[in-house]
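1. Could you look at this predicted model? Sequence included:
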Amino acid sequence: MSSVTGGPPLGAEAAATVDPSVTDVIREAIIRGEYAPNQRLIEADLSAAFSASRATVRTALLELAGEGLVERLPNRGSRVRAISVDEAIEILEVRIGVEGLCAAKTAARLSDEDAAALADLRTRMIESVAEGDLVEYSRLHLSLDVRLRELSHHATASEVLARLHAQSVRHQFKLSSRPQRAKVSVLEHAAIIDAVVARNPDAAELAVRRHLLSVIDALREVSAAEAGPASAG
């Protein structure tokens, strides 16, 4: 059996076997921390785990490498790319402008039907935190991020955000799994939805900015707290 990088080049036939669901499942596993930073991703193991062909898995890993979640190593296959807190903060700083733009665009053109759907999402997010279901809350706020990109109808911003979000969301997922942080975060997300539903582009952009700056502050606090015991030793 050939090694991960020793097989034939990915041609049109292999590319045609791509299964978006495999890419999505591996992406979510990385985001949730099921695959640790720098962990090797063995094609044969992934193929068996997801009942997918090696070509499909290889294509999924190439796509995730393009998103910055996976690192391809010469003659050594693939591994989960380690994204430092500092890099995640830089990504969040870039997201402030682009994500704020999407929220403003969405607020300016929101339909009544989409407004009702966002209001329902707001309710479910608040309920999930109140019930302590932080996994569901994380899923819902990821859905909100995607929906705001879609409703903005801004193709360039959406493409940029999809890539940036995938790289920084693993750190955000760790934050949202902390009950106290989730209680703060859900109110920030509710404020974003309220501004968008009110069709107020300036308020929507400001709400996004406040939320992402809050995420940056929280990441710095957690990073400092985690580094404290190590540096003390």
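-> Nice, thanks for sending it over.
2. from here on, contacts and neighbour counts on C-alpha atoms
-> Fine.
3. and the host helix or strand of Glu99, what does it pack onto?
-> Here Glu99 sits within helix 85-109, counting by DSSP states H and E. Secondary-structure packing of helix 85-109 (3 or more Cα pairs under 8 Å, 6 or more residues apart in numbering; DSSP states H and E): helix 134-152, helix 155-176, helix 179-197, helix 201-232.
4. Can you tell me what sits against stretch 37-55?
-> By Cα atoms under 8 Å, 6 or more residues apart in numbering, the residues outside stretch 37-55 that reach it are 4, 10, 14-15, 17-18, 22, 57-58, 77-83.
5. Just give me the closest of those residues to Arg178.
-> Set against Arg178, the nearest of these by Cα to Cα is Ile83 (19.9 Å).
6. Roughly how far does the closest one sit from Val215?
-> Per Cα to Cα, to the nearest Å, Ile83 is found 16 Å from Val215.
7. neighbour count winner among those two?
-> It is Val215, of Ile83 and Val215, that has more neighbours when counted by other Cα atoms under 10 Å, with 21 against 16.
8. Excluding residues flanking it in the chain, which one is nearest the more buried one?
-> Nearest residue to Val215, sequence neighbours excluded (Cα to Cα, 6 or more residues apart in numbering): Gln172, at 7.4 Å.
9. Could you pull out the buried residues of stretch 57-66?
-> Buried residues in stretch 57-66, counting neighbours by 16 or more other Cα atoms under 10 Å, are found at 57-65.
10. Helix 201-232 and the helix holding Glu99, what's the angle between them?
-> On the basis of axes from the mean of the first three to the mean of the last three Cα atoms, to 10 degrees, helix 85-109 is oriented at 170 degrees to helix 201-232.
11. Below is an additional structure, to be compared with the one above:
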Amino acid sequence: MPHRDGPITGEQAKQHALVRLREAITRGDMVPAQRLVEAELAEQFGVTRASIRAALIDLTAAGLVERIPNRGARVRVVSVEEAVAITECRMVLEGLCAAKAAARATDEQVAELAALGEAMAKAVADGEPLTYSELNHRLHARIRDISGQQVAVELLERLNAQLVRHRFQLALRPGRPQRSLDEHLALIEAIRARDPKAAEAAAHAHLASVIEALSST
């Protein structure tokens, strides 16, 4: 919110703008190729244009924003080919996290993953693909948290943020949520069985399926 005496400035303002912009892009509120006009964003977020400019520089480095010569900034467009390449990297890192989670998960954490699996199954049965997509995202995030592999977690957060549009599109494809559900339930079961190799294999199988779906776009 704007300060009553004018826009907020400095590092606080930059961080405020950075958080708001990242959330808008990763939620899909700002879509690929959408122009990011500094003056408009500064007014919207109650910060200075310099703060917006600094935030856009950080988001460009993170792969969420791109600068077009003489045109300013826009939300970065991730091609199908790049989405496949990103998912290939995810496969390795998600497999590592799944294996670590299988070795570390407490009974309470396993129950939490199972509950997410049940909610995902309900979303598919009820024909709610966007709810399923959000639960899918939460499941992967929770497995990463349980893994304790912080380096992999940070890398995956950066990679996943670039795939948000493709994730939504896959969730809306007929038949895709059911196949994805089966893959996730196998992953949850492997973690429940405390079987790191099976968990890693299940993560790899799921992401290989995502790559196949992306490639057929």
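-> Nice, thanks for sending it over. Every value quoted in this text rests on a predicted model; they were computed, and no experiment measured them.
12. Fetch the TM-score of the aligned pair.
-> Taking TM-score structural alignment, normalised by the length of structure 2 as the basis, the two superposed chains have a TM-score of 0.85; 206 aligned residues with a Cα RMSD of 2.1 Å.
13. on that earlier part again, in helices only, show me the buried residues of stretch 57-66 of structure 1.
-> 57-65 (DSSP state H).
14. Look up how far Tyr132 of structure 2 lies from the corresponding residue of structure 2 for Ile96 of structure 1.
-> Ile96 of structure 1 maps onto Met91 of structure 2 when the alignment is built from TM-score structural alignment. Distance from Met91 of structure 2 to Tyr132 of structure 2, counting by Cα to Cα: 20 Å.
15. how big's the offset between stretch 181-188 of structure 2 and structure 1?
-> Superposed on structure 1, stretch 181-188 of structure 2 shows a mean distance to its aligned partners of 1.3 Å (mean Cα distance after the TM-score superposition for structure 1).
16. Give the aligned range of that stretch in structure 1.
-> Going by TM-score structural alignment: stretch 181-188 of structure 2 matches residues 186-193.
17. And for stretch 128-148 of structure 2?
-> The aligned range for stretch 128-148 of structure 2 is 133-153, by TM-score structural alignment.
18. Flag every buried residue along that stretch.
-> Using 16+ other Cα under 10 Å as the test for burial, stretch 133-153 of structure 1 gives 134, 136-138, 140-141, 144-145, 148-149, 151-152.
19. Closest one of these to Ser111 of structure 1?
-> Once Cα to Cα is applied, the member of those that ends up nearest Ser111 of structure 1 is Leu151, at 9.5 Å.
20. Quick check: the closest residue to that closest one other than its chain neighbours vs Val135 of structure 1, distance?
-> Excluding the flanking residues, the one nearest Leu151 of structure 1 by Cα to Cα, 6+ apart is Thr106, at 5.4 Å. Relative to Val135 of structure 1, Thr106 of structure 1 is positioned 26 Å away (Cα to Cα).
21. try Leu219 of structure 1
-> 19 Å.
22. Repeat that for Asn200 of structure 1.
-> Asn200 of structure 1 is 30 Å from Val135 of structure 1, by Cα to Cα.
23. Same check on Gly97 of structure 1?
-> With distances taken as Cα to Cα, Gly97 of structure 1 is found 27 Å from Val135 of structure 1.
24. Could you look up the SS state of Glu66 of structure 2?
-> strand (DSSP: H, G, I helix; E, B strand; the rest coil).
25. hang on, isn't it packed against Asp58?
-> No: if you go by Cα atoms under 8 Å, Glu66 of structure 2 and Asp58 don't touch, sitting 10.6 Å apart.
26. ok so, going back, trace the residue nearest to Val215 of structure 1 over to structure 2, please.
-> Residue correspondence to structure 2 (TM-score structural alignment): Gln172 of structure 1 is matched to Arg167.
27. How many residues are close by its match?
-> Using other Cα under 10 Å: Arg167 of structure 2 sits among 20 other residues.
28. Could you do Ala119 of structure 1 as well?
-> For Ala119 of structure 1, the neighbour count with other Cα under 10 Å is 16.
29. Return the residues in contact with it.
-> If you count contacts by Cα under 8 Å, 6+ apart, Ala119 of structure 1 has them with 193-194, 197.
30. mind checking how far Leu21 of structure 2 is from Thr9 of structure 2?
-> 16 Å.
31. These two: who's more crowded?
-> Leu21 (24 against 16).
32. so when I look at the more buried one, I'm seeing a helix, right?
-> Yes: using three-state DSSP, the assignment for Leu21 of structure 2 is a helix.
33. For stretch 71-81 of structure 1, buried residues please.
-> Buried residues in stretch 71-81 of structure 1, counted by 16+ other Cα under 10 Å: 71-72, 77-81.
34. Now name the helix or strand holding the aligned residue in structure 1 for Thr26 of structure 2.
-> Under the alignment (TM-score structural alignment), Thr26 of structure 2 pairs with Glu28 in structure 1. Under the criterion of DSSP H and E, Glu28 of structure 1 resides in helix 20-31.
35. For that helix, name the packing helices and strands.
-> The contact analysis (3+ Cα pairs under 8 Å, 6+ apart) places helix 20-31 of structure 1 against helix 54-67, helix 155-176.
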